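Asks: sequence and predicted structure, then a few things I'm wondering about:
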Amino acid sequence: MSLNLEPVIRLPQTSVDNGVFVAGERALPEETPVALTYNGSTHAVMMASPADLEDFGLGFSLSEGIIADPEGLTSMEIVEHDLGCEVRMWLQETCRGAYQSRRRAMAGPVGCGLCGVESLAEAVQTVPKVLGALQLPPSAIAAAMADLSNAQRLNREARAIHAAALWRPGQGLIAIREDVGRHNALDKLAGSLARAGESCFASMVLLTSRVSVEMVQKAARMGVPIIAAISAPTALAVRVADECGLTLVAVAREDSFEVFTHPKRIQRLGACISA
């Protein structure tokens, strides 16, 4: 198997409609094993779209708490192998001790499949409080999600790719990243924003996926006050969003959405009708 580094490729297929067979082709998303390594040791291997890997490496490092800011990495290199890619990262001296301690704590539990108290603590770890005071009218949610749909270049081709974007009132979409993995898309977004020095304080993160607890944790570390997603959240994601002060909007459609936590950031323009 040879490595392909295009995020979308076209492959042959046969369409069958009412018994009629028609040969053709379809654009499909590529996914590639991407190894994330620190100081020469592999930390994780993720299946990801082979694009924006520098953003992925930086965003993953930030959202996982391996570094506190971009300066925590002294260097990064993307290395292509026969079966995948490697994002080689080297940590500042001040980050190395904490990272090694974390690796020692995770080695046993993670090796046997997320068992043990240490791994449970890693899965549902404390995230920083979200302090942004952004307020948006309901119409802004619909406008932002429409902007997101229009900007999904790769998904228009392949119809199977997630997106994460940052949207800001008066400016619209600041950045968007796409990937076959929803977590990867958000990590890539976080990395691109950190690289550009963009603040998330008065902005909203948009997601094309369901909202699991990891997505809330990553968004909270970015400092974003509002998440808006096309699909529903998990119950744990709602509890964590409520605890950290993040406004969670989900099931967002053209004319409706649901607010699960901290509704004060969504301006009430009409009467509230109780179910």
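Replies: Everything's here; your move.
Asks: from now on I want contacts and neighbour counts done on CA atoms only, so please keep to that.
Replies: Noted.
Asks: please enumerate the helices of the chain.
Replies: 53-63, 93-111, 117-123, 138-151, 153-158, 182-196, 213-222, 235-244 (DSSP state H).
Asks: below is an additional structure, to be compared with the one above:
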Amino acid sequence: MSKSQVEVNRFKVKAQLMQLESDPIAVEEPLQISLVQNNKSEIFSLTMRTPGHDKELVYGLLFSEGIIENSDDVERLESQLHEGERQINQQEVILAEDISIEWSRFGRSYASYSGCGLCGKTSLQALELKQSRALKPIKSKIDNGLIRRLKALLAEQPLFSQTGGVHAAGLVYEKQGELILSKTPFFEDVGRHNALDKLIGHELLANDLNQAGLLLLSGRIGFELVQKAIMAGYSTIVALGAPSNLAIQAANQFNVALIGFAKDQSFNLYTADKNKVVCREPLD
């Protein structure tokens, strides 16, 4: 198996069966890129990526940002192994002496996550998880019938129905042990991270951030989405797509129930107690 994927164990839930299976998961790890010129090193970017083709990633990023115009503008790359990591996650770019970097053009040091951007963090230590609020566990059990209804909610989102080009994030409130699907606030955006930020902002402005609920996401689950959920105190995440390995690690660290590949007849439970789900086909 390549370094771009790992094997994890998860529970496959389908109708009345729950089976422990091995699942290949895409790896998500940080890559810190520093620019070196005249023996002075400056951190340029911290990006979350799937390991592999790091050289191409670095060159492509520098070209698209206008730092270099051709490969000759880079004298060499120097790879470093960050403490505690098994794979090289730091690249120092030794630039040609005649390359001029207008740092002010970038406004600030920036970092980006796989698929979207996280601004203002430029060290590997910046990825350390922080927990702003205590997790609010839900009492409701999850089964295939619930998953189907959650998927139906996502399909009804207006902007997605019209364009097919946006992600959605919604929060299904729980009251007295029952999930209230009819009052689910949803937010849509071309960026899945933005959709979740909009949802969290809505809850914060409405003073509802302390209310228990199930977070519903329309796409795959990367590290930053789990991090945002933890910061907001959400204890259960259901997504239509696949999680990354770092997303699973983060969810495990904070005991977040993480469900991916939510389909009409099945779903995968990657973290949390398997008693969280019910193996039955309820009457709708």
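Replies: Yep, it's here. Because the structure is predicted, anything quoted here is derived from the model rather than measured.
Asks: what's the TM-score here?
Replies: In this superposition the chains share a TM-score of 0.52, using TM-score structural alignment, normalised by the length of the first structure; 158 aligned residues with a Cα RMSD of 2.3 Å.
Asks: can you say which of the helices of the first structure is nearest to residue 269 of the first structure?
Replies: helix 138-151 (8.0 Å; Cα to Cα).
Asks: what lies in contact with that closest one?
Replies: 165, 167, 169, 172-173, 176, 206, 228, 252-256, 266-268 (Cα atoms under 8 Å, 6 or more residues apart in numbering).
Asks: how about the contacts made by the counterpart of residue 237 of the second structure in the first structure?
Replies: Matched across to the first structure, residue 237 of the second structure falls on residue 227, judged by TM-score structural alignment. When the contact criterion is Cα under 8 Å, 6+ apart, the partners of residue 227 of the first structure are 204-207, 219, 246-250.
Asks: repeat the analysis, applying 10 Å as the threshold.
Replies: 141, 166, 203-207, 211, 215-216, 219-220, 241, 246-250, 259 (Cα atoms under 10 Å, 6 or more residues apart in numbering).
Asks: of the contacts of helix 138-151 of the first structure, buried ones?
Replies: Neighbour-count burial (16 or more other Cα atoms under 10 Å) applied to the contacts of helix 138-151 of the first structure gives 165, 167, 172-173, 176, 206, 228, 252, 266.
Asks: can you list the residues you listed in CSV and add distance to residue 23 of the first structure?
Replies: Converted to CSV, those look like this (distance: Cα to Cα, whole Å):
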residue, distance to residue 23 of the first structure
165, 36
167, 41
172, 41
173, 39
176, 34
206, 37
228, 40
252, 37
266, 50
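Asks: which ones among these map onto strands?
Replies: In strands, judged by DSSP state E, the following of those are found: 165, 167, 172-173, 176, 206, 228.
Asks: and of those, the nearest to residue 80 of the first structure?
Replies: Nearest to residue 80 of the first structure, judged by Cα to Cα, of those is residue 176 at 24.5 Å.
Asks: against residue 253 of the first structure, how distant is that closest one?
Replies: Residue 176 of the first structure is 19 Å from residue 253 of the first structure, where distance means Cα to Cα, to the nearest Å.
Asks: what do you get for residue 38 of the first structure?
Replies: Relative to residue 253 of the first structure, residue 38 of the first structure is positioned 41 Å away (Cα to Cα).
Asks: residue 48 of the first structure corresponds to which position in the second structure?
Replies: Aligned counterpart of residue 48 of the first structure in the second structure: none (TM-score structural alignment).
Asks: I figured residue 48 of the first structure hits residue 87, correct?
Replies: No: under the criterion of Cα atoms under 10 Å, residue 48 of the first structure makes no contact with residue 87, lying 11.9 Å away.
Asks: quick one: which of those two has more around it?
Replies: Just comparing residue 48 of the first structure and residue 87: by other Cα atoms under 10 Å the higher neighbour count belongs to residue 48, 26 against 21.
Asks: equivalent range in the first structure for the host helix or strand of residue 10 of the second structure?
Replies: Using DSSP states H and E, residue 10 of the second structure sits in strand 5-14. Per the alignment by TM-score structural alignment, strand 5-14 of the second structure matches no residues in the first structure.
Asks: chain center to that strand: distance?
Replies: 18 Å (Cα atoms, centre = their mean, to the nearest Å).
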